[in-house]
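> Give me coordinates for this.
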Amino acid sequence: MSEKRAGTTVSSQQADDERRGLMLVLSSPSGAGKSTIARLLLEQEKNLRMSVSVTTRPRRTSEVDGVHYHFITQDKFTKMADQDELLEWATVHGNSYGTPRELVENSLSDGSDVLFDIDIAGTFQLYDKMREDVVSIFILPPSIAEMRARLTKRAEDSEEVILKRMKTAVSEMSEWKKYDYVVINDDLDRAYDAVRSILKAERLRRKRIPSLEPLIDAMVEDLQDVVDQSKQD
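Alright, predicted model coming up:
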């Protein structure tokens, strides 16, 4: 029996070390609890980092460049968009926001997962650019009454703004079938556990660990060597 074949081994640690990262997208209408779930994931998943967008919006005094956003000029932003250096982007209230392609691709190549807290339009742009790397989850509130109650309880918005958010939610919730998973957030602990379970399962997908194929092929040959040797004996 070939010593090379007999020595072929695989391990879960090796598979994890050589895994390609994934892009975990969370989307939801306002009041569904998406931001809370995202915060818990970042606190408890050591191999998960938040996608940091570039923006042309002026930096607030409480913000740190490179942590909250990468603050750039409009000319720089336009150049990045024209050269396909942004995976998704949008203009909101006169300011532009986008996801730098290079930073995300470097993270995925390093085996790190990237978390996106974006709307449906941004999600569909990511689909167009890197669908195989995207795992999308739509977070739903248990009812519209509960969604409105949560928005009101936050005491951050006027009644007019709350109604505007709910109007926006009509188009957002209509797109739920285009997401890979749907999680109903009627209980935060259960919803968080569901999202975390999805993340753990998606990390084990065969396509994310391409280095396994030659190793398993070698193990099959090892097995054939054993069978062939037993016949000779």
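
> only C-alpha atoms for contact and neighbour calcs from this point on.
Will do.

> Can you tell me how far Leu41 is from Asp117?
To Asp117, Leu41 is 12 Å away according to Cα to Cα, to the nearest Å.

> Those two - which one has more neighbours?
Shown here are Leu41 and Asp117; by other Cα atoms under 10 Å, Leu41 has more neighbours (21 against 16).

> ok, which stretches of the chain are strands?
23-27, 48-50, 54-55, 70-71, 86-92, 95-100, 113-117, 134-140, 181-184 (DSSP state E).

> Of these, flag the one that's most buried.
Sort those by mean neighbour count, taking mean count of other Cα atoms under 10 Å, and strand 23-27 sits at the top with a mean of 25.

> Now do the contacts for Thr73.
Neighbouring residues of Thr73 by Cα atoms under 8 Å, 6 or more residues apart in numbering: 55-56.

> Actually, Glu221.
By Cα under 8 Å, 6+ apart, the contact set of Glu221 is Arg5.

> Okay, it and Val227: tell me how far apart.
10 Å.

> list residues touching both of those two?
By Cα under 8 Å, 6+ apart, no residue touches both Glu221 and Val227.

> Just the buried residues of stretch 156-169, please?
Residues of stretch 156-169 classed as buried by neighbour count (16 or more other Cα atoms under 10 Å): 162, 165-166, 169.

> Keep only those of these that are in helices.
Applying DSSP state H to the buried residues of stretch 156-169, the entries found in helices are 162, 165-166, 169.

> Another sequence for comparison is provided below:
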Amino acid sequence: MTARLTVLAGPTAVGKGTVAAFIRAHHPQVWLSVSATTRPARPQEVEGVHYHFVSDERFTEMVEQGDLLEWAVVHGRAKYGTPRRPVEEAVAAGRLPLLEIDLQGARQVRETMPTARFVFLAPPSFDDLVSRLTGRGTETAEEQATRLATAQGEMAAQSEFDHIIVNDDVERAAAELVSLMQSA
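Model prediction:
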């Protein structure tokens, strides 16, 4: 049985990583892709679980060798990408594969895997998104401003997605996403 890939995207700080972590912990039937990134690990992030942390040089090699399903420079700084082979293997094995990526990446996946299901994770409001970003304390004020400017454009892209899930409660949003993934 071949599974259908689900792509979860949304604006910065909407809680994509938090929803994905909840799914990882509570829904073992879902296979979560682990992205590669050139940014440094944040506190509590684990290599191979949250991301594959790689050098710029290694990331460039991965791009040149066609090893990434999608990739992008995010917020004008770090590079992020999805290793291709593990995703293709999960789909072929009939698992419930989930990519948690940014808008640029989702657009690239739509080009290469148009049969995927695309889900936009939205905040209850833009003010809530601002509070989440500033409240997590992981970026400088300059980085926050850049991310919020990016988020405004990302919010405008909701119509490009097959489904929209509002992240007003992590457990509820995760359950809705998993239910969607289990449907035809």
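
> re earlier: quick one: closest of the strands of the first structure to Asp16 of the first structure.
Nearest to Asp16 of the first structure among those is strand 113-117; the distance by Cα to Cα comes to 12.0 Å.

> Show the contacting residues for the equivalent of Ala194 of the first structure over in the second structure.
Alignment note (TM-score structural alignment): Ala194 of the first structure maps to Glu176 of the second structure. Shown in contact with Glu176 of the second structure (Cα under 8 Å, 6+ apart): Ile165.

> any idea how far Glu176 of the second structure lies from Pro114 of the second structure?
Relative to Pro114 of the second structure, and taking Cα to Cα, Glu176 of the second structure is found at 22 Å.

> Next, the buried residues of the lengthiest helix in the first structure.
For the first structure, the helix with the greatest residue count under DSSP H is helix 212-232. In terms of neighbour count (16+ other Cα under 10 Å), helix 212-232 of the first structure has its buried residues at 212, 218-219, 221-222, 225.

> ok, of these, which one's closest to Val25 of the first structure?
Nearest to Val25 of the first structure, judged by Cα to Cα, of the buried residues of helix 212-232 of the first structure is Leu212 at 26.0 Å.

> Correct me if wrong: that closest one contacts Ala15.
Yes. Using Cα atoms under 8 Å, Leu212 of the first structure is in contact with Ala15, at 7.0 Å.

> Now check the first structure for the residue matching Val87 of the second structure.
Correspondence of Val87 of the second structure to the first structure, assessed by TM-score structural alignment: Val104.

> roughly how far out does the longest helix of the first structure sit from the chain middle?
Using Cα atoms, centre = their mean, to the nearest Å, the mean C-alpha position of helix 212-232 of the first structure is found 38 Å from that of the whole chain.

> ok, now stretch 89-101 of the second structure?
With Cα atoms, centre = their mean, you get 13 Å for stretch 89-101 of the second structure.

> re earlier: now the buried residues of stretch 156-169 of the first structure as a markdown table including distance to Ser109 of the first structure?
Formatted as a markdown table, those follow (distance: Cα to Cα, whole Å):
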| residue | distance to Ser109 of the first structure |
| --- | --- |
| Ile162 | 40 |
| Arg165 | 37 |
| Met166 | 38 |
| Ala169 | 35 |
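
> Which one of the residues you listed is nearest to Ile137 of the first structure?
Ile137 of the first structure has its nearest neighbour among these in Ala169, at 15.8 Å by Cα to Cα.

> Could you find the counterpart of that closest one in the second structure?
By TM-score structural alignment, Ala169 of the first structure lines up with Ala151.

> Next, the contact list for the closest residue to that match other than its chain neighbours, please.
Distances taken as Cα to Cα, 6 or more residues apart in numbering place Pro11 nearest to Ala151 of the second structure, at 4.9 Å, with adjacent residues excluded. Pro11 of the second structure makes contact with 102-103, 121-122, 150-152, 154-155, according to Cα under 8 Å, 6+ apart.

> And the strands of the first structure: which comes nearest Ala201 of the first structure?
Closest approach to Ala201 of the first structure among those (Cα to Cα): strand 134-140, 10.7 Å.

> Off-centre distance for the closest one?
How far strand 134-140 of the first structure lies from its chain's middle: 8 Å, per Cα atoms, centre = their mean.

> Tally up the residues packed near the match of Val87 of the second structure, please.
Neighbour tally, Val104 of the first structure, other Cα under 10 Å: 24.

> mind listing what it touches?
Contacts for Val104 of the first structure (Cα under 8 Å, 6+ apart) come out as 51, 114.

> For Gln44 of the first structure, give its distance to Arg196 of the first structure.
Counting by Cα to Cα, the gap from Gln44 of the first structure to Arg196 of the first structure is 10 Å.

> Compare the two (neighbour count), which wins?
Arg196 (17 against 10).

> from what I can see that one touches Leu41, true?
Yes. Judged on Cα under 8 Å, Arg196 of the first structure makes contact with Leu41 at a distance of 7.3 Å.
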